[in-house]
Each structure stands twice: as structure tokens, then as C-alpha cells.
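*Asks:* coordinates only, sequence not included:
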């Protein structure tokens, strides 16, 4: 029930696959621990100004993610706010092969941003805090956020998804304009 320090790139919790949460084996004490984990994730995400956060980002190597998306975010923006979502044991399956590029940052890679390809459409399956399974199709920026956060549970940070590391830069340097290669990629996908 507190703001936790955010682990940074290089921390062991960010380099390993997270353990699943087995809802069929949870005791009442385990449920309280999960609720406290969610509270810590929410408090830490809000304090850091993030859109989402995964348990490994506060040093807990378990399959837990929270996120919310505000209306209008991303090159393929969401049309309405997506409320705070709490997910355990999420699994992503791409729907088709279409990918799109957008800029990503990360609380665990502070100050940097990179142009990252992600699947445009995905099917997401996850459990809520009561262990109930949910399945939904996501697209655009919403799908991007979920893919980014679920990657944390696989020990992957967004620079590992980039196909051109020259498009990784300090966020404040974007004020000088986009690199030509980034402009070409974004124009080709119709986002400029």
C-alpha cells in the first residue's frame, strides 16, 4: 500500500519470465497480498505518471499488470478513456500479421523513447483479481499498451522489440524533429 521504487533496465526482475498466479490455490492471506500488490502498482504508476506498470517493475516477478489509456493517445488513438484495468496471467495472440510503429517510453527505461513495431490487432486473455477469465480483441494504441506491459512479464523491454536501434533516443530530443528514417516509416504507414 505504498509507492515502490521502479526497477530500471538491467535489474534482474526485468530480465526473467514472471511466475503465474494460481487462483485455484489462493488462501485468504494470498488474496490480501494480491490486493496489496495491485495497490502498490496503482500508487507507483500514478506517482511516476505512467500509463501502465507490471509487477516486475516494482521488483515482484509475478504475472500482474495494470494500465489505463486516456482518450486520444497514440497515432491510432483510442476513442474513449479505457479505465484502470488489472490483469493477471495475461496471454496475447496476434490477430493477423499487420504491425504499426509508434513511439514508446517506459518507466524502467527513463528518459528514452524509441520507435517500436507492434501488432495492430491482438486477442487478449487474462484473469481479474477474483480469478475470472476475460477474453477480448484489442487494436491500435490499446493493443500497443497491453503488448508493452505483457512484455515485462516475459523479461522483455521495448528496446529489444525495436528493429532499428538508431531510433532509440532521449525523449527531450524529439523537440528537434524526427530523424529522417522515422519520418519515412511513419509516412509509409499514414501517420504523418
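*Replies:* Good, I have the coordinates. Keep in mind that this is a model prediction, so the values were computed, not measured.
*Asks:* switch to C-alpha atoms for all contacts and neighbour counts from now on
*Replies:* Noted.
*Asks:* contacts for the lengthiest strand in the chain, please.
*Replies:* Ranked by number of residues, the top strand in the chain under DSSP state E is strand 82-94. For strand 82-94, the surrounding residues in contact (C-alpha atoms under 8 Å, 6 or more residues apart in numbering) are 20-21, 38, 63-71, 119, 121-129, 147, 150.
*Asks:* what residues of that strand count as buried?
*Replies:* Neighbour counts using 16 or more other C-alpha atoms under 10 Å place 86, 87, 88, 89, 90, 91, 92, 94 of strand 82-94 among the buried residues.
*Asks:* try this one next to it:
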């Protein structure tokens, strides 16, 4: 399976529910998801990112594999209560906090055809190289600004 990128219509479709997580085809899909997230050194991945229209996601350690090289400021709940079926078909209820809650919401957005760019604060898109060159304190200051004062990637004037 191949990772799909921004612009691929698979990323904008609302996914179908998985009828039986124990079905062989679904198990193979989960294996592919796990493999791809490790190959890409990602945080999480959802089935639509491999062009599968199913509500299936997995997580590991956030950036978006389908928008490589960029990130932006996205407001998300810091604590969420989730219910899902595990790979044995059991209903699981959990409370997720902090980074796991952010990852879960990011991947759930993929299942609903939503990209982090849709939720991102205007003007906060930054290239990873620029972000990595910033000092930790400067990043914290940006996160406290409303709206964030990240310089635009392209000069919008006709100069």
C-alpha cells in the first residue's frame, strides 16, 4: 500500500465503519497501517491515508504524513473520552489526555475527511526546518499569541 498525500480525494471522504475488526482483510489493513507508520516514522496513521475508506486508525508516537514537511497550530481538547472496538472485537472505553488525546483526534479527523490544515489557526503554517531552528522559548511564545505571529511563507505583495 502507498501513502497518499494532500490533494488525493481519498483524504476527503468520510470513512465507513468497520463491521468486524477480526475479519482477515481488516487485520491485513491494520498490519499495513502499523508498517507504514513505522516506515514513515510517524505518530499515527488512518486508513484514508492509504486510500482505504474505512474507519480504522492506529497510533505510535503528531505531524501529518500526508502533508510532509509542515506543521501548524491546531486547538484540540486536552482530555477526551473515547469508545472503540479493539482487534478482538471488544468495546473499549478510555480517557485520553495530552499527546495521546491530540493524536486520537487528528486520526479521527482523517476518518471524517478532515485534514489538520482545516482546523489549523490561520497564519500558523510553518516548515519543519524553520520550526526546528526555533528556540524552545520562541515556540512557547508563539503558542501563547492569539493569533500566532508566524511570518507568511510567501510575500503577498507585488514587490
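*Replies:* Perfect, I can see it now. This one's a predicted model, so the numbers in the text were calculated from it and none came from an experiment.
*Asks:* how alike are these chains, TM-score-wise?
*Replies:* Remark: TM-score between the superposed chains equals 0.82 [TM-score structural alignment, normalised by the length of the second structure]; 144 aligned residues with a C-alpha RMSD of 2.2 Å.
*Asks:* out of the contacts of strand 82-94 of the first structure, which end up buried?
*Replies:* Here, 16+ other C-alpha under 10 Å leaves 21, 38, 63-70, 119, 121-122, 124-128, 147, 150 buried among those.
*Asks:* give me the subset of the residues you listed lying in strands.
*Replies:* Per DSSP E, those map to strands at 64-69, 119, 121-122, 124-127.
*Asks:* nearest to residue 158 of the first structure among the residues you listed?
*Replies:* Set against residue 158 of the first structure, the nearest of those by C-alpha to C-alpha is residue 119 (13.3 Å).
*Asks:* in space, what's closest to the closest one - neighbours in sequence excluded?
*Replies:* residue 99 (4.3 Å; C-alpha to C-alpha, 6 or more residues apart in numbering).
*Asks:* average separation of the longest helix seen in the second structure from the aligned part of the first structure, please.
*Replies:* With secondary structure taken from DSSP state H, the second structure has its longest helix at helix 24-39. Comparison of helix 24-39 of the second structure with the first structure after fitting gives an average deviation of 0.8 Å (mean C-alpha distance after the TM-score superposition for the first structure).
*Asks:* does anything pack onto that helix? Which helices or strands?
*Replies:* With contacts taken as 3 or more C-alpha pairs under 8 Å, 6 or more residues apart in numbering; DSSP states H and E, helix 24-39 of the second structure sits against strand 44-46, strand 57-59.
*Asks:* what's the matching range in the first structure for the last one?
*Replies:* To tie it back to what came earlier, the one meant is strand 57-59 of the second structure. On the first structure, the counterpart of strand 57-59 of the second structure by TM-score structural alignment is residues 65-67.
*Asks:* how much does that stretch stray from the second structure?
*Replies:* Looks like 0.5 Å for stretch 65-67 of the first structure (mean C-alpha distance after the TM-score superposition for the first structure).
*Asks:* which parts of the second structure are helices?
*Replies:* Under DSSP H, the second structure gives helices at 24-39, 98-111, 116-119, 128-133, 136-144.
*Asks:* which bit of the first structure covers the first one?
*Replies:* What that stands for is helix 24-39 of the second structure. Aligning helix 24-39 of the second structure against the first structure (TM-score structural alignment) gives residues 32-47.
*Asks:* what's in contact with the matching stretch?
*Replies:* By C-alpha under 8 Å, 6+ apart, stretch 32-47 of the first structure touches 1-6, 51-55, 58, 66, 86, 129.
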